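**Q** sequence and predicted structure, then a few things I'm wondering about:
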Amino acid sequence: MAVFSKYIDLAMQKYDENGLSKTTISRMILCAAICAYTFKTTYPLFGKQFVNKNNIKDAYKNNNRTSYMKLNDHIVNSTEDENSKLAEAEKLIIAKQLKKQSLHLEPGLNKEFVLQLRKLIKIIVPKVLCYESGLLIVHTLCLISRTFLSIYVAALEGAIVKFIVQKDLKRFVIVLLKWFGIAIPATFINSMIRFLESKLSLAFRTRLVRHSYRLYFKNQNYYRVSNLDGRIENADHRLTEDIAIFSTSVAHLYSSVTKPCFDLMLIGFALMRSTQKMKANIVSGPTLAIVVISLTAHIIRVVSPKFGQLVAEEANRYGYLRHIHSRIITNSEEIAFYGGHKVELQQLRQAYNRLVTQMNNIFIQKLWFVMLEQFFMKYVWSGTGMIMVSLPILMSGTSLQKKNVNDPISRDVLNSSVSERTQYLTTARNLLISAADAIERLMSSYKEIVALAGYTYRVAGMMQVFEETAQGVYHKNMIVENNEMNGIIEFKDGKPIAKGRIIYTDTPNDMTITLRAIPVVTPNCDIVVSSLTLCIEQGMHLLITGPNGCGKSSLFRILSGLWPIYAGELHIPRPVEDKPCMFYIPQRPYMSTGSLCDQIIYPDSREDMLRKGFTENQLRGILKMVCLEHIAQRDGFNAVRDWKDILSGGEKQRMAIARLFYHR
């Protein structure tokens, strides 16, 4: 290091001889760093304009290898006339898909973000007169009060300095006591602002959680989202972490934007009044500030990285990491039996490494951006503030040197002028510091808005998926075979159309289940049975056998409404009180959280059981029928246990049969 320092000193001496000082070289290095960062951030924006079309074409080449595999085989075996027709049709499909992909919007500050945020705001603040509106009004009043307090404190500090210069002890003590007195409401308002921000965040989160839970459990969406739709991989992460972060960001962003706006408006008026008292021009200073701030803000906005996309991808990878942890916990016994800990560990490490890579990418982007941001805010704006403070004094037209200091009257005028200018400088300095802090918070809010765009994209996208799946609209990546040409499934815009009908029978004694020409089709559009016609009457015993994958469980999924019906008709009894007239026993018995009584009557509640007239003796008789009465003797009906771990596999199966006897 010593040798390196000597080398630098010798080099600097040579540069000094040539007329280049250390300050000049430092400025050149700083300007070079800023130019390098600007080039680094703006080059990809221009590069995308040239490579976007090639990337889209390459992507569709890869997609068409699978999506049109069977179609290409058909083209090879057809005549030349059919070749040309199919080629034209394929071009039309690709052009349509290219148009859709070109219109696809990524998370960022765009029209889609505004529409999604507006939709979510209608959920968190449903009407003008509500609890959230009251919190917003009180929060806004506190923010305005804090701005007035800041201006008043700045005026008091200016008066304190004035009386110190005048050596007026009495007034100094009075103003100092006022300064201590105003500290009590000021600190209370500061604490109240944080308290109301937390309350707003919690209120927004509660609204979103209730709305999303209602959608999640509507029309069996919890099953459809994970099994029939492929757009959301980790719904649990979006329902918890993403909603919480979005609510906190919105509440904090309201304070970060509203408070600086109030500060700039009111502090601007206060500075204009102070400038008028100094009999100086009130236009030059604000004009200079507006020009400098607008220019620097535009530069920062242009070179700002796409934090919205970066944050959305980070949340996606974090959710996938949580999903792997949850999967290991759920299937720990199976993994232990197979000895698959090495495979699971490798997958866990890969998921974590992907998250670390994304976080490091965000850190690197922030490094250069924060450097440029601090350069403008700490130095450029500070220099502008110094010029604004000095302009009223330099342009006031009064010179202290022309005063006769030997004249007592002139001496008093001189002291008064010095104290007033000192008061003005102190007050203006404090106000400018507050204004600079407000502008800095506004500039920082831009990053928060961009980050909010990522979470808005995820939360609003989740709501949209829930609403579409509740209406039977699914999007899933699938390999489309030649099934539609056989007339079994019809497709529109690459999605299968569920044209089948469910007809409920209203006759009280008619419990017949009828299937008429219904195809059994998996969510991936694999046809298991092309057409199934079946009639099951009340009291009829039916045993369905067959090899794996022949559609035994798929038939019950269609009967229960879990899978869509793409053709034909299904006649089933109408549900009573929103509860189906049929009871199904799944392949994997589910044990809920609760007591032994809750396991037997699931999905009924205790109130439903009492309304039906069931007693513990009847429940005990049901357990005796399935040879589980020893569990009631050991634990009782009200003991809350983790029944998933307490009951064996066979006992779980018998508990599922006990539920059937209860709901019979």
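**A** Nice, thanks for sending it over.
**Q** alpha carbons only for contacts and neighbour counts from here, please
**A** Noted.
**Q** where's the helix ranked longest in the chain relative to the chain centroid, distance-wise?
**A** When the chain is parsed with DSSP state H, its longest helix is helix 408-470. Centroid displacement of helix 408-470 relative to its chain, using C-alpha atoms, centre = their mean, to the nearest Å, is 25 Å.
**Q** kindly report the same for stretch 238-254.
**A** Worked out by C-alpha atoms, centre = their mean, stretch 238-254 lies 7 Å from the chain centre.
**Q** all strands for the protein, in order.
**A** All strands of the chain, identified by DSSP state E, fall at 491-492, 495-496, 501-505, 513-521, 527-536, 569-573, 594-595, 640-641.
**Q** ok, which of the ones you listed comes nearest P260?
**A** P260 lies closest, by C-alpha to C-alpha, to one member of the strands of the chain: strand 495-496, at 48.9 Å.
**Q** who touches the closest one?
**A** Defining contact as C-alpha atoms under 8 Å, 6 or more residues apart in numbering, one finds that strand 495-496 is touched by 474-475, 489-490, 525, 566.
**Q** columns neighbour count and distance to D16 on top of those residues, output as TSV?
**A** Output for the contacts of strand 495-496, formatted as TSV (neighbours: other C-alpha atoms under 10 Å; distance: C-alpha to C-alpha, whole Å):
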residue	neighbour count	distance to D16
Y474	20	72
H475	17	69
I489	21	82
E490	17	81
C525	17	78
Y566	19	84
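**Q** out of the residues you listed, the closest to G649 would be?
**A** Distances from G649 to the contacts of strand 495-496, taken by C-alpha to C-alpha, are shortest for C525, at 32.6 Å.
**Q** now the helices for the stretch 251-400 of the chain?
**A** Per DSSP state H, counting those that start in this stretch, the stretch 251-400 of the chain carries helices over the ranges 284-303, 307-330, 332-338, 341-374, 381-394.
**Q** only the buried residues of stretch 472-490, if you could.
**A** Across stretch 472-490, burial judged by 16 or more other C-alpha atoms under 10 Å covers 472-475, 480-481, 488-490.
**Q** redo those residues as a markdown table? Include distance to S294.
**A** Shown next, in a markdown table, are these (distance: C-alpha to C-alpha, whole Å):
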| residue | distance to S294 |
| --- | --- |
| G472 | 49 |
| V473 | 46 |
| Y474 | 46 |
| H475 | 44 |
| V480 | 53 |
| E481 | 57 |
| I488 | 62 |
| I489 | 58 |
| E490 | 56 |
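**Q** and the comparison structure, right after this:
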Amino acid sequence: PAAAGAGGGARARATAGFPLSVDAFIAALQRRFPNGPDGGWMDMLTDFLSKTLTQPRGKALLAVWLLSTGTVFAIGGARYARRAQEKARRRAMRKLAGGGGSTGKDASANSCAEGKDGAAVTVGEDAGKRSGPTKRRRRNVHLMRNLQYILRRAVPNPLCKETAHLTAYSALLVVRVYMTIKIAELTGGIGKFVGARQWDAIYKQQVDFGLICIPAAVATTLLKLEANQLTLSLRETLARYVHDRYYRVFYRASCVGHTLDTLDQRATADVAELAEKVTKLYGNVLKPTLEVALYSYRLSRMIGPAELSVFFLYFVASSSWLQLIMPPFGKLTAEQQRLEGELRGHHSRLLTHAEEIAFCGGGEREKELADTALKKISRQANVVHLLRSCVGVLDSYSVKYGGTMAAFSMMLPAVYLSNRKSTKGKNMVETTGYYLVATALFKALGDACKELYMSSYKGVSEVAGLTQRVYELMHHLEERGASGGPDREEERIRALCRAHERCTRVPPKVTMLEADPEVSGETPRVSMRHVDVFAPDGHLLVSDINIEVHQGASLIIEGPNGSGKSSLLRTLCGLWPLVSGEVMRPRPSAQTFLFVPQRPYLMPGTLRALLVYPEKEPKVPDAALDARLAEAMEQVGLSYLAPREGGWDAHRDDWIDVLSGGEKQRVAIARLLFHRPTFAALDEATSAVSADIEGKLVARLIAAGITLISVSHRPNLRRFHTRALTLEGDGGWKVRSI
């Protein structure tokens, strides 16, 4: 008693700076639990408090904890106050707008627009301004719906190869967790026998450790391999799904009406990165979940469920307040991807228009634009890195190191009191072995909890941005009719244009004629009846046009710039939506109807493939085919091209850099002469060649039996056509015979 009294006085003097002395605190505990809650718990708690709070380091640690707790409550209070103000503002706006309640129209405008298969996108002004838990919950719901929308297309059925890879990956994760537990047990056993100096048992444990490491190493390697296989399989399936739809509507999706930015990046880099992130997220969620379950079962038998529950309560509390201050990394990731797409677009535009930019001396200006885009990326990346660093400090201390401190605290009762089945009646060596095994399992459990938290919030936040971008791509293609449904953007454009006062409002109809007149029962012709030509923005270009082009009676379209000549061809060929009237034309194919623009498309590949496009190049060289190609090239004055480039099998990745402007257009004319379609639409397809060569080229096309619908500003081409269509620029038009 005297010694205890002296120790109590020392503790009282050492804690004189505290408002409540250690002795007073302990006395309060003793009054609350006069007999101790569990035998020796009060002795252990008294010893812990007296040795912790009487040290300067203990006081410093307590001060840090109080400061961090106060900071968290301050941040939480500020956010709560801001959310309250925002709710009050929205409530006041609703009262002003609808007399105290949100009308059905307002509610639908500020709610979720359900996409196909239940995928949702938030619309409305207030939706983008929500903050706090409501916004986070809504964002998480949208993420899961969008992710489910994507995964249903990535894993189409239970018997696909993606399911097989997923099953194998999950099984390997289970094996790896089991191996981790066995290795932890062997490590503790070796420590126990080292303390007891039982060398035979140590040697046996080392042999067992070496043997179990063999399947552990194989499982780890196979796990990485299967993760890569699953990533590749998901990427291939998603890319094929996007390709099947994107290449059906690529023109409408990228050039007509509402379009998405950086479609190329979404369809390639974003799809690949999403497949990798989803696979990583699945492994990072399943593995720690299994580890938490198995480690918890083992530790509950070793230290008891009460202490384990306190350990989990600590992780729940620390994770909750971290989520409270967590920045919106998903939104930041999406913005980073958008800025990366802008920079890639600058470089792509430079390569596409290199000659024009070089002639204008615009290299310095393009460099400034690229540098500005790069500066935006750097600024955004610095913000993200700074936020990650700040959150990382709090995360490392509270979750990683704090979890270790919590684990040690939970192991103290079993070791200190020796009142658990696993420690009762054991000597020092056996207790040491127990401590080593429990330490290893607690460390693994803490790492698993941390990894599960990182995956469930941080990992999901990183995937959220990519998921949104890929979902927007898929949803956009669905909206443009890529899956066989109606094109909603074209419907919107039609509704906009039909509201024009000069629109004829004749129901739109497109009739496709078969190549064989005996099958279709119609003579080959191209006709437009009561057709209004509108730009996608609703601007009227040509009003109520009626024109018919029969086989053998070519038509030339003339008019000032901006009068709608090319737009008329786009509407005729189906590139732009038909607002009103009836269009009749042959079904597009290489033998019936071809369109040749001013800048012809030259695909990469051999010279033979360049000329037979859009048909496939034969795998086996055909002498008769090469003879026809040589004849077509001779008719356009390019007989020298094949010998110069190394024959018909000469391969080029980019023929645009090889051929001049006139050669490109003559190659396109040679392609027409090779296929010999019934009709051909030429949109200034010979503007880059001289007038005398242009006349010869058009004469060769007429001699080959091709009926032309030509757009040209050169009057010397009128003699090759039967009629001339003149567009007046204000919607008016007239047709004259030549």
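**A** Thanks, I have the structure now. The shown structure was predicted, so the numbers you read here are calculated from the model rather than taken from an experiment.
**Q** any idea what the TM-score is?
**A** Scored against TM-score structural alignment, normalised by the length of structure 1, the superposed chains reach a TM-score of 0.81; 585 aligned residues with a C-alpha RMSD of 3.4 Å.
**Q** on that earlier part again, any chance of the strands of structure 1 in TSV, plus mean neighbour count and distance to K85 of structure 1?
**A** Listed next are the strands of structure 1 as TSV, based on neighbours: other C-alpha atoms under 10 Å; distance: least, C-alpha to C-alpha, whole Å:
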stretch	mean neighbour count	distance to K85 of structure 1
strand 491-492	10	19
strand 495-496	18	22
strand 501-505	14	35
strand 513-521	20	30
strand 527-536	14	28
strand 569-573	20	36
strand 594-595	16	63
strand 640-641	14	66
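**Q** can you put these in TSV and add distance to A270 of structure 1?
**A** Below are those laid out as TSV (distance: least, C-alpha to C-alpha, whole Å):
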stretch	distance to A270 of structure 1
strand 491-492	64
strand 495-496	63
strand 501-505	71
strand 513-521	72
strand 527-536	75
strand 569-573	75
strand 594-595	64
strand 640-641	66
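**Q** P586 of structure 1: which of the helices of the stretch 251-400 of structure 1 is closest?
**A** Closest to P586 of structure 1 of the helices of the stretch 251-400 of structure 1 is helix 307-330 (C-alpha to C-alpha; 17.9 Å).
**Q** counting by contacts, list what that closest one packs against.
**A** Under the contact criterion of 3 or more C-alpha pairs under 8 Å, 6 or more residues apart in numbering; DSSP states H and E, helix 307-330 of structure 1 touches helix 341-374, helix 408-470.
**Q** can you tell which of the ones you listed is closest to G649 of structure 1?
**A** Closest of those to G649 of structure 1 is helix 341-374, at 23.3 Å (criterion: C-alpha to C-alpha).
**Q** where does that closest one end up in structure 2?
**A** Following TM-score structural alignment, the aligned partner range for helix 341-374 of structure 1 in structure 2 is 363-396.
**Q** any buried residues in that stretch, and which?
**A** For stretch 363-396 of structure 2, a neighbour-count test (16+ other C-alpha under 10 Å) marks 366, 370, 373-374, 376-377, 380-381, 384, 391, 395 as buried.
**Q** out of the buried residues of stretch 472-490 of structure 1, which one sits closest to H74 of structure 1?
**A** Using C-alpha to C-alpha, E481 is the member of those that lies nearest H74 of structure 1, at 11.4 Å.
**Q** residues touching that closest one, list them.
**A** Counting by C-alpha under 8 Å, 6+ apart, E481 of structure 1 touches 67, 70.
**Q** before we move on, what about K48 of structure 1?
**A** Applying C-alpha under 8 Å, 6+ apart, no residues contact K48 of structure 1.
**Q** go with 10 Å
**A** 54-55 (C-alpha atoms under 10 Å, 6 or more residues apart in numbering).
**Q** how close does it sit to I121 of structure 1?
**A** Separation of K48 of structure 1 from I121 of structure 1 (C-alpha to C-alpha, to the nearest Å): 33 Å.
**Q** ok, the aligned residue in structure 2 for D526 of structure 1 - how many residues close by?
**A** Alignment note (TM-score structural alignment): D526 of structure 1 maps to H539 of structure 2. Using other C-alpha atoms under 10 Å, H539 of structure 2 has 13 other residues around it.
**Q** correct me if wrong: H539 of structure 2 contacts H500.
**A** Yes - at 8.7 Å, H539 of structure 2 counts as touching H500 under the criterion of C-alpha atoms under 10 Å.
**Q** common neighbours of the two, please.
**A** Joint contacts of H539 of structure 2 and H500 (C-alpha under 10 Å, 6+ apart) do not exist.
**Q** which residue would you name as the spatial centre of structure 2?
**A** In structure 2, the centroid-proximal residue (C-alpha atoms, centre = their mean) is L466; its distance is 2.7 Å.
**Q** is it true that that residue touches A267?
**A** No - the criterion here is C-alpha under 10 Å, and L466 of structure 2 misses it with A267 at 11.4 Å.
**Q** format the helices of the stretch 251-400 of structure 1 as a markdown table; extra columns: distance to K652 of structure 1.
**A** Formatted as a markdown table, the helices of the stretch 251-400 of structure 1 follow (distance: least, C-alpha to C-alpha, whole Å):
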| stretch | distance to K652 of structure 1 |
| --- | --- |
| helix 284-303 | 60 |
| helix 307-330 | 17 |
| helix 332-338 | 16 |
| helix 341-374 | 27 |
| helix 381-394 | 70 |
